[in-house]
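Participant: What follows is a predicted protein model with its sequence.
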Amino acid sequence: MRIGTIDRKTSETAISVEVNLDGTGAYDVSTGIGFLDHMVEQFSRHSLIDVKLHVDGDLHVDQHHTTEDSAIALGQAIANALGDKAGIGRYGSVYSPMDETLARVALDISGRPWLVWNCRFTQERLGEMDTELFEHWFQSIAQAVGITLHIEVLYGTNNHHMIEGVFKGFARAMRQAVENDPRKGGAVPSTKGQLGG
């Protein structure tokens, strides 16, 4: 099994993460931000990546540090579990419908982090979470894992459906990308023989 763990402590947050890329989508998530918990749980369930994520953050200041640092730590744990990325699918792309909303996510675990974000929300908050923080969460996880990540909400009117469609699409695309393909014989999926740079 491909398992990655991270314990990360700063003056702003204390985080522990464990992921199992070959899991069943089991999760135990507690960030202190209810809506973020819900989205990370969706990610776990639909990617089939087991996620244990516990955060003690400075929420008395705001949600920025907890949101950013949870994505960094989760991404670092995924990167650790991926190792040299030998045998993985590398790419994933998904159209993700959620009622009236359609989101599209395409990604490459290339080692060259980049985020293209084309999502426009009409509410400033969902639950207690600032909607502007979602872009930052995805930027942080893309950087930590080393993902070229394109996310777009093609259409939709309900802000909750929009971001949930995005997280589910990201989850399904990650499942494709981290899946081992036995036909690759353990080779790194690049003609360079390595990913990144």
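Facilitator: That came in fine, so what should we check first?
Participant: can we go C-alpha only for contacts and neighbour counts from here?
Facilitator: Fine.
Participant: Quick one: the strands in this protein, in order.
Facilitator: Secondary structure of the chain by DSSP state E: the strands cover 3-9, 13-20, 27-30, 50-57, 91-98, 101-108, 114-118, 125-126, 129-130, 148-155.
Participant: of all these, which lies closest to Arg172?
Facilitator: strand 91-98 (6.7 Å; Cα to Cα).
Participant: And that closest one, what does it pack against?
Facilitator: Secondary-structure packing of strand 91-98 (3 or more Cα pairs under 8 Å, 6 or more residues apart in numbering; DSSP states H and E): strand 101-108, helix 159-178.
Participant: follow-up on the earlier one: turn the strands of the chain into JSON lines, columns for distance to Ser190.
Facilitator: Output for the strands of the chain, formatted as JSON lines (distance: least, Cα to Cα, whole Å):
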{"stretch": "strand 3-9", "distance to Ser190": "23"}
{"stretch": "strand 13-20", "distance to Ser190": "24"}
{"stretch": "strand 27-30", "distance to Ser190": "32"}
{"stretch": "strand 50-57", "distance to Ser190": "27"}
{"stretch": "strand 91-98", "distance to Ser190": "11"}
{"stretch": "strand 101-108", "distance to Ser190": "11"}
{"stretch": "strand 114-118", "distance to Ser190": "18"}
{"stretch": "strand 125-126", "distance to Ser190": "40"}
{"stretch": "strand 129-130", "distance to Ser190": "38"}
{"stretch": "strand 148-155", "distance to Ser190": "15"}
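Participant: ok, and here's another one to check against it:
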Amino acid sequence: MASMAATAARVSSLCSVNSPAAYSSTSKSRNCPPECSSSRSSSSHGLGWTGAAAILRCGTDFLKERRKRSSESRAAAVDSIDPQDEYPVGAFGPLYADLKTVTVTPSPGRKAEGLRCSRNTEIRRLAASVDGGVTVEASRTFTTEQVLPRIGKVSRVTKETSVEVELNLDGTGICDCDTGIPFLDHMLDQLASHGLLDVKVKARGDIHIDDHHTNEDIGLSVGTALLQALGDRKGIYRFGDFTAPLDEALIHVVLDLSGRPYLGYTVDIPTQRVGTYDTQLVEHFFQSLVNTSGMTLHIRKLAGNNSHHIIEATFKAFARALRQALEYDLRRRGSVPSSKGVLSRA
């Protein structure tokens, strides 16, 4: 009973002290039953079940009214948003070349959330079938300037290898890779699938000697294609951080699309080979990619005994960290994510 009295007294205090003006005058204006006032006034002599219940009802009514007013205030704020100022499609960076106009209809009952989420969903849905300019008729329209897609294409030919790479940073995870090194094809598939990149690699090299030259030149070409596709790096998050497990293996990757190449690689792999692939070439692949893309990359093994699991978790963690770094930050509004005002490989 003492606990009930304490609870009732607390609710009574909230009802009388924290209520808005409309609730501050009388018990009647607060929609409190008569028992509420009488019970509060006699709180020093203890409360019965009837008085306590009355006070709890008073508090409940007050909270319901407060939520109602808060919802009305939020709705009014959303209605006052100017879509052109608040959600300019082109201001935070390019998505697709020919997409000119996109319209978003907010979800009923979720105005603010619908406005934010539906726009990007609509852009990506339309982009799959874009052929020329696109105009969508609806209630809210966002116009963008003519922009280029984030695609890098590289052709690298030497006496040792011939490598063709195409990389689409705004892809859907499509991988079309034929490197002549089956395990590397499998890893590039992880990069595409988990990074949501479209990756196309066609390579021929002197693999009759070993995989070293082909592995290296593919890393160099993928890094160069990434450098091309990133352009001036305006509007992106820039940083990525992901830890990926694969059974007993656990790999942590942190990267910065800073323009400064650096690789920190602390991954010991128990065996010399996985299939025919030399496991030393994993580090060499990432070093080559870092050198040409201008990326700071740290890879650490936190756990793992199986060589295949360790390497695959490394590519998965790298793909997810890269995906984070490549995404557009809406709050940045197209500015370069650097206090210097520029991010470049030079």
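Facilitator: Yep, it's here. This is a predicted model, so every value here is computed, not measured.
Participant: TM-score, when you put one on top of the other?
Facilitator: Remark: TM-score between the superposed chains equals 0.98 [TM-score structural alignment, normalised by the length of the first structure]; 197 aligned residues with a Cα RMSD of 0.9 Å.
Participant: So which of the strands of the first structure is nearest Lys184 of the first structure?
Facilitator: The minimum distance between Lys184 of the first structure and the strands of the first structure falls on strand 91-98, with 13.9 Å, by Cα to Cα.
Participant: and the closest one, which stretch of the second structure?
Facilitator: Mapping strand 91-98 of the first structure onto the second structure (TM-score structural alignment) gives residues 239-246.
Participant: swap in stretch 67-76 of the first structure?
Facilitator: Aligned by TM-score structural alignment, stretch 67-76 of the first structure falls on residues 215-224 of the second structure.
Participant: Can you name the residues in contact with that stretch?
Facilitator: Stretch 215-224 of the second structure is contacted from outside by 152, 154-156, 161, 163-165, 167, 184, 201, 203, 281, 284-293, using Cα atoms under 8 Å, 6 or more residues apart in numbering.
Participant: tell me the average deviation of it from the first structure after fitting.
Facilitator: Superposed on the first structure, stretch 215-224 of the second structure shows a mean distance to its aligned partners of 0.5 Å (mean Cα distance after the TM-score superposition for the first structure).
Participant: Please spell out which residues along that stretch are buried.
Facilitator: By neighbour count on 16 or more other Cα atoms under 10 Å, the buried set for stretch 215-224 of the second structure is 215-224.
Participant: do the same with stretch 128-137 of the first structure
Facilitator: Along stretch 128-137 of the first structure, these residues count as buried under the neighbour rule (16+ other Cα under 10 Å): 129, 131, 133-137.
Participant: just curious, which of the residues you listed is nearest to Asp181 of the first structure?
Facilitator: Among those, Trp137 lies closest to Asp181 of the first structure (Cα to Cα), at 28.8 Å.
Participant: Report how many residues lie close to Thr157 of the first structure.
Facilitator: 12 (other Cα atoms under 10 Å).
Participant: shouldn't it be in contact with Leu102?
Facilitator: No: taking Cα atoms under 8 Å as the definition, Thr157 of the first structure is not a contact partner of Leu102, at 10.1 Å.
Participant: Residues in contact with the match of strand 91-98 of the first structure: which ones?
Facilitator: For stretch 239-246 of the second structure, the surrounding residues in contact (Cα under 8 Å, 6+ apart) are 250-257, 309-310, 312-314, 316-318, 320-325.
Participant: follow-up on the earlier one: could you export the helices and strands packed on strand 91-98 of the first structure as CSV, including distance to Lys184 of the first structure?
Facilitator: Formatted as CSV, these follow (distance: least, Cα to Cα, whole Å):
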stretch, distance to Lys184 of the first structure
strand 101-108, 17
helix 159-178, 13
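Participant: Which stretch among the ones you listed approaches Tyr27 of the first structure most closely?
Facilitator: Closest of these to Tyr27 of the first structure is helix 159-178, at 13.4 Å (criterion: Cα to Cα).
Participant: What is the closest one packed up against?
Facilitator: helix 34-47, strand 91-98, strand 101-108, strand 148-155.
Participant: again, only using 6 Å
Facilitator: helix 34-47, strand 91-98, strand 101-108 (3 or more Cα pairs under 6 Å, 6 or more residues apart in numbering; DSSP states H and E).
Participant: Where does it end up in the second structure?
Facilitator: Mapped onto the second structure using TM-score structural alignment, helix 159-178 of the first structure covers residues 307-326.
Participant: residue contacts, the residue nearest the centre of the first structure?
Facilitator: Nearest to the geometric centre of the first structure sits Ile141, at 5.7 Å (Cα atoms, centre = their mean). Going by Cα atoms under 6 Å, 6 or more residues apart in numbering, Ile141 of the first structure touches 71-72, 75.
Participant: quick check, nearest of those to Thr122 of the first structure?
Facilitator: Using Cα to Cα, Ala71 comes nearest to Thr122 of the first structure of the contacts of Ile141 of the first structure, at 23.6 Å.
Participant: Find the nearest non-adjacent residue to that closest one, please.
Facilitator: Nearest residue to Ala71 of the first structure in three dimensions, chain neighbours excluded: Ile141, at 4.9 Å (Cα to Cα, 6 or more residues apart in numbering).
Participant: so which of the buried residues of stretch 128-137 of the first structure comes closest to Ile49 of the first structure?
Facilitator: Using Cα to Cα, those come closest to Ile49 of the first structure at Trp137, 17.8 Å.
Participant: how much space between that closest one and Leu154 of the first structure?
Facilitator: Trp137 of the first structure sits 20 Å away from Leu154 of the first structure, taking Cα to Cα, to the nearest Å as the criterion.
Participant: Check Leu48 of the first structure too.
Facilitator: Distance, Leu48 of the first structure to Leu154 of the first structure, by Cα to Cα: 25 Å.
Participant: rewinding a little: let me have the buried residues of stretch 128-137 of the first structure in JSON lines, extended by distance to Ser30 of the first structure.
Facilitator: Below are these laid out as JSON lines (distance: Cα to Cα, whole Å):
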{"residue": "Met129", "distance to Ser30 of the first structure": "14"}
{"residue": "Thr131", "distance to Ser30 of the first structure": "19"}
{"residue": "Leu133", "distance to Ser30 of the first structure": "17"}
{"residue": "Phe134", "distance to Ser30 of the first structure": "17"}
{"residue": "Glu135", "distance to Ser30 of the first structure": "20"}
{"residue": "His136", "distance to Ser30 of the first structure": "19"}
{"residue": "Trp137", "distance to Ser30 of the first structure": "16"}
